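>>> Fold the following for me, if possible:
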Amino acid sequence: MSDNQTKEPKIKGGSFIIDNVDVNRIVTPEDFTEEHRMIGETVRDFIDGEVIPKDEELEKLNYELTVELLQKAGELGLLGADVPEMFGGIGLDKVSSTIITEYFSKSSGFALSFGAHVGIGTLPIVYFGTAEQKHKYLPDLASGAKIAAYCLTEPTSGSDALAAKTTARLSEDGEHYILNGSKLYITNAGFADIFIVYAKVQGEHFTAFIVEKEMEGFTIGPEEKKMGIKSSSTRPLFFEDVKVPKENVLGEIGKGHRIAFNILNIGRYKLAAGTVGASKESIELSAKYANTRKQFETPISSFPLIRKKLAEMNIITFVMESMVYRTAGLLDEALADIDYNHPDAGAHSANAISDYAIECSINKVFSSEGLDFIADEGVQIHGGYGYIQEYKIERIYRDSRINRIFEGTNEINRLLIPGTLVKKALKGEIALLQKAQGLQGELLQMVPAQEYEGVLGQEEHILDIVKKIFLLTGGFAVQKLGTSLEKEQETLSNLADILIDVFALESTLLRTKKQLTRVSEEKVLNMVEMTKVYAYEALQRAEAAAKETLTSLESGDLLRMQLSVLKKLTKLSPVDKVALKRSIAARVVTNERYTV
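Prediction:
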């Protein structure tokens, strides 16, 4: 990035709905440096050489082997990517750690063991620990000498994390906090050494603690028998008068929610990175199978409906990848100035991460549902073989399902996306309401464009229209419902879906436009065609969501007027999606892999 660019103000989280972004302000996979590519090769070699050959043993939940492989990953520096060098890590940028997460996905449930350790297990200490806590725990976590777990969910509190029942009271001598309660579905519980545990001090003040496995009164329950991710450990935890030294309080008493929610934000975007890798593997498995499987003496890859599936799988993966690395770039910029030795590092980290809560939730929802679609279509392409465990696509299908539940269910995230945006607007952080109000007069006077400039001129116009659809629908919902909007979950969900498509389309469009500045249109043709398909389908979805929402909020003449404006907005010449998808599919079939 040039000196001029570094002086530009940071892009505000959520501002994509009202602002246009310069293509040079986003990070794309085409921007990867030689170091980034070398990191990817290191992970690929490790997974292919060390993990995949032991896959069968890992699926049997061999704790010793899992820890051994995590330690080998630590020797390669892969556990310390997000840990600053001063605390024993290698302090890579977020793009690098995203690449690592994406490439680890090929290792199935082992990727979850890795992700829980380096992400939600280690990052609370990186961002919110004291200098003493960081020096004590991070070197061992970065090397794999100690393994971490994150403990938030309880039998009676999942999405409503602040309803936790686990308690902590200060001992009479003031030296310890005494923990009592339980946690549920804890990844890495079977072999972890360090646990980030949330409890309520005096039954009221939600607080995070660093708990060590050896502490008396701390016990671990049996393994859960899961649908998927079978090579990862998932067990309950029990605390019976566990004495935790007061210096093991993480952050401030009563401020545990700041840690929990911001670590969940990071977890959401990292989850999305993992789904990108799994989606690419699904495409490769499916394309290769389709080329070798014959029916009616013809490879099934030549059948248009199979090709349509491969094209749609490829398009969604392209969109996912574009969003994930754009978000990695945003987080890199936001966290670039954090001094992890500073006493206020936790507050600064929380502010930086929370600013992109909307983008992190968008990544999580879109990518988890995208992988589910891709894995499902992969099984369908494999036919009966896709239902047999011998074929990897069967496991990807089972493993993918948990992603829509992990890190806050998709339903919760759909409520958070527009809810957080409205809160930022009310705080004056984003001029959302002003933009929505100013749109009313413009829409009544608007004449649909007929001609578009440039290769992606119509797609730029579509992005502008989808943003206007959100502002029209969201502005009307706020005006009509006021503070009761938060109770109208169907409306919030529809608004979330439009916002998701805005961010997804903009990320895809900007990536393709950026590449068009570097190479000829012919070399970017696949990206251009995928962008065209996604743009048109995003417009169709936004129109349907807006129509449903407006109809639920209004009736009579006012509704007819709103729907008339919506119809004028979405008036567009149709796109030949069949031809575009055939063109995209032909490249995927030829390459037998994900193709940009």
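>>> For the rest of this, base every contact and every neighbour count on C-alpha atoms.
OK.
>>> Now do the same contact list for the nearest residue to K514 once chain neighbours are set aside.
Nearest-residue entry for K514: V23, 5.6 Å, with adjacent residues in sequence omitted and distances by C-alpha to C-alpha, 6 or more residues apart in numbering. By C-alpha atoms under 8 Å, 6 or more residues apart in numbering, V23 lies in contact with L510, R511, K513, K514.
>>> From E34, how far out is V23?
Distance of V23 to E34, given as C-alpha to C-alpha, to the nearest Å: 21 Å.
>>> List only buried entries from the contacts of V23.
Among those, those classed as buried by 16 or more other C-alpha atoms under 10 Å are L510, R511, K513, K514.
>>> So N291 lies in a helix, does it not?
Yes: the assignment for N291, made by DSSP: H, G, I helix; E, B strand; the rest coil, places it in a helix.
>>> what sits against it?
Neighbouring residues of N291 by C-alpha under 8 Å, 6+ apart: P299, I300, S301, V589.
>>> separation between it and L471?
45 Å.
>>> SS state for L572?
coil.
>>> Let me see the contact set for it.
Contacts for L572 (C-alpha under 8 Å, 6+ apart) come out as P448.
>>> Then L92?
A81, D82, V83, P84.
>>> could you redo the last one with a cut-off of 6 Å?
Contact analysis of L92 by C-alpha atoms under 6 Å, 6 or more residues apart in numbering lists A81.
>>> structure for this one too, so we can compare:
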Amino acid sequence: MATETIDKEILRGGQFLVKETNCEDIFTPEDFSEEQKMMKESVIEFVDREIWPHKPRFEKKDYALTEEVMRKAGELGLLGVAVPEKYDGLGMGFVTTMLVCDYISGATGSIATAFGAHTGIGTMPITLYGTEEQRQKYVPKLATGEWFGAYCLTEPGAGSDANSGKTKATLSEDGKYYSISGQKMWISNAGFCDVMIVFARIEDDKNITGFIVENDPENGITMGEEEQKLGIHSSSTRQVFFNETKVPVENMLAGRGEGFKIAMNALNVGRIKLAAACLDAQRRIITNATKYANERVQFKTPIANFGAIKLKLAEMATSAYVGESASYRAAKNIEDRITLRMEAGNTHQEAELKGVEEYAIECSILKVAVSEDVQNCSDEGIQIYGGMGFSADTPMEAAWRDARIARIYEGTNEINRMLAVGMLVKKAMKGHVDLLNPAQAVASELTSIPSFETPDFSELFSEEKDMVKKLKKVFLMVAGSAVQKYGTDLEKHQQTLLAAADILIEIYMAESAILRTEKNAKRFGEDSQEVQIAMSQLYLYHAVDIISVKAKESIISFAEGDEQRMMLMGLKRFTKYQNMPNIGAMRKTIAEKVSAEGKYPF
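The predicted structure follows:
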């Protein structure tokens, strides 16, 4: 891996917007190593044996079953994939941890939530921020499933504003322990956890502090009843109350006032892992919907043969393919950055923290895009099933309910949209991403006479890649003008930020699919990628439409007169196809492949 890392240019987070990426430099699911393929198959086998057959029990709030499955996952080593071997984990790279999260999460949101809460926000803060003594004491038990973890951050008055929590930590007179008092809510795994990461404020500190707290009812810890939720029915979710809970001073995590930093970095990892957790859910929805469409006969023909159903199957498969492409592209970027930092002398903890933090923009993009795709996919799955889809006797109803939480987890999608653009602007101000010069170049292009030469688009994806370049110009035009107009007050103009974020998201997702397909066409032949080419082109077509609408909304909101007219003309120029793709034919090609295979086949 180290040699591969050195032999290619690794873009910094956010630089995809201003630098061209070669298809050879990205990682795709087709690049999985033999070890990763074996891991994937073993996880699928585990899910098909221990989770999928028991879906009705998960929907009936069988919390004991969730705990039992999690313990079995621990025995197989699946809870310790990301944990270094010295703490009884498997010590695997970031891509493999994504892969396990992906395939273990598809059968039910209850296990997806329990797994994510335990391995991510339950274990990771200790692994990355704990002292050696803390890691030796807690991480092996968490990695093997002997103990389970939970994460106590959210409070009744502190949701998105995580640093405003009221839970207090008071140092004892002898200086040996802190007494924690307060209320936490929406705590996943609360009903069966052994240890919790708890955030509290010491005195009037500006920032909260993290603590490792063992779950002991005799130490002032009580639980509310299980929450009654729309979905993820067998995910244990409770309020947790702390009343003078004594925590030894040596259980402070990182330093005093470091809790907000821990929380934010945990969210970065949580966001890309949440995207991964939505991928196999989409695959399973598509597979079940396809099987039903092939078997359900109306008007003497399977409904899979109807154009309206083909449209749905094509769009569902396309979204899943694009989500995979972007998620594993970013995961490998993170893994390569971690490797580089370790080669430069960073500890594993420092390298992983900084590696993920570098791609915080991409993590937010993926969280938003894939969580919305899985909701749309499940909704269309219900529609394909028709009346049966609304019944709890079919898998679509539960899939739809479980998908809904993904847009709220790890920061709402609205928060993540604004974060993605805000972080990009901050990176530009720090000089990590050069937005100024490309934005000025686009501004100059708007006032210049456009070229009337007909470009040569004879090579595969030549027009599509040219279109992606033009879409990047749209973002630079809109965001550059907005920054110029609003300056440091940009964050107050949330509608503009949301629109800019949608443009950014569509660029990253579309480019990721095109690069994946281009790479595979070069090594496996274009004929083998006919359907993948159609999916990449179909997604880009939609991306152009979305970007046109969002950019126009922004331009007419903050620009006037000649500036507005010039930007609208630029928008028209930057979103114009030379050869408009045949959307109907592409959908037909995709749907017929999915229908013939009877599953999501990519």
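>>> need the helices for the stretch 351-500 of the second structure, in chain order.
Assigned by DSSP state H, counting those that start in this stretch, the helices in the stretch 351-500 of the second structure fall at 360-385, 395-404, 413-430, 436-446, 462-486, 494-524.
>>> In the fourth one, which residues are buried?
Counting neighbours by 16+ other C-alpha under 10 Å, one finds that the buried residues in helix 436-446 of the second structure are P438, A439, V442, A443, L446.
>>> just the longest one next, same as before
Of all the residues in helix 494-524 of the second structure, those buried under the rule 16+ other C-alpha under 10 Å are 495-521.
>>> C-terminal to it, what's the next element?
Downstream of helix 494-524 of the second structure, the next assigned helix or strand under DSSP states H and E is helix 530-558.
>>> nearest spatial neighbour of the counterpart of F457 of the second structure in the first structure, skipping sequence neighbours?
F457 of the second structure maps onto Y452 in the first structure, with residues paired by TM-score structural alignment. Using C-alpha to C-alpha, 6+ apart and skipping residues adjacent in sequence, the residue nearest Y452 of the first structure is Q458, 5.5 Å away.
>>> can you tell me which of the contacts of N291 of the first structure lies nearest to I283 of the first structure?
V589 (9.7 Å; C-alpha to C-alpha).
>>> what's near enough to touch D22 of the first structure?
Contacts of D22 of the first structure by C-alpha under 6 Å, 6+ apart: none found.
>>> let's go with 8 Å and repeat that
Contact analysis of D22 of the first structure by C-alpha under 8 Å, 6+ apart lists L510.
>>> what's the answer for N410 of the first structure, then?
Residues near N410 of the first structure by C-alpha under 8 Å, 6+ apart: K364, V365, R404.
>>> K273 of the second structure against M98, yeah?
Yes: K273 of the second structure is within contact range of M98, at 6.2 Å (criterion: C-alpha atoms under 8 Å).
>>> Specify which residue of the two has the higher count of neighbours.
For K273 of the second structure versus M98, the count of surrounding residues by other C-alpha atoms under 10 Å is larger for K273: 25 against 22.
>>> Wait, a strand at that one?
No: according to three-state DSSP, K273 of the second structure belongs to no strand; its state is helix.
>>> Alignment lookup: it to the first structure.
The alignment partner of K273 of the second structure in the first structure, by TM-score structural alignment, is K270.
>>> Would you check that its match makes contact with I99?
No: K270 of the first structure sits out of contact with I99 when judged by C-alpha under 8 Å, with a separation of 9.8 Å.
>>> Quick one: the strands in the second structure, in order.
Listed in chain order, the strands of the second structure (DSSP state E) span residues 149-152, 168-171, 177-188, 195-202, 209-214, 221-223, 237-248, 252-253, 297-298, 301-302.
>>> Just give me the mean distance for the last one relative to the first structure.
After superposition onto the first structure, the average distance of strand 301-302 of the second structure to its aligned residues comes to 1.1 Å, using mean C-alpha distance after the TM-score superposition for the first structure.
>>> got the contact list for that strand?
Residues from elsewhere that reach strand 301-302 of the second structure, judged by C-alpha under 8 Å, 6+ apart: A293, N294, E295, R296.
>>> So among those residues, which ones count as buried?
Here, 16+ other C-alpha under 10 Å leaves A293, N294 buried among the contacts of strand 301-302 of the second structure.
>>> for the contacts of strand 301-302 of the second structure, which one is nearest E526 of the second structure?
Proximity of those to E526 of the second structure (C-alpha to C-alpha) peaks at N294, which lies at 28.2 Å.
>>> What is the aligned counterpart of that closest one in the first structure?
Using TM-score structural alignment, the partner of N294 of the second structure in the first structure is N291.
>>> got it, and S528 of the second structure?
Under the alignment defined by TM-score structural alignment, S528 of the second structure is paired with K523 of the first structure.
>>> what do you get for A304 of the second structure?
Aligning on TM-score structural alignment places A304 of the second structure opposite S301 in the first structure.
>>> Out of the contacts of V23 of the first structure, which is nearest to T28 of the first structure?
R511 (6.2 Å).
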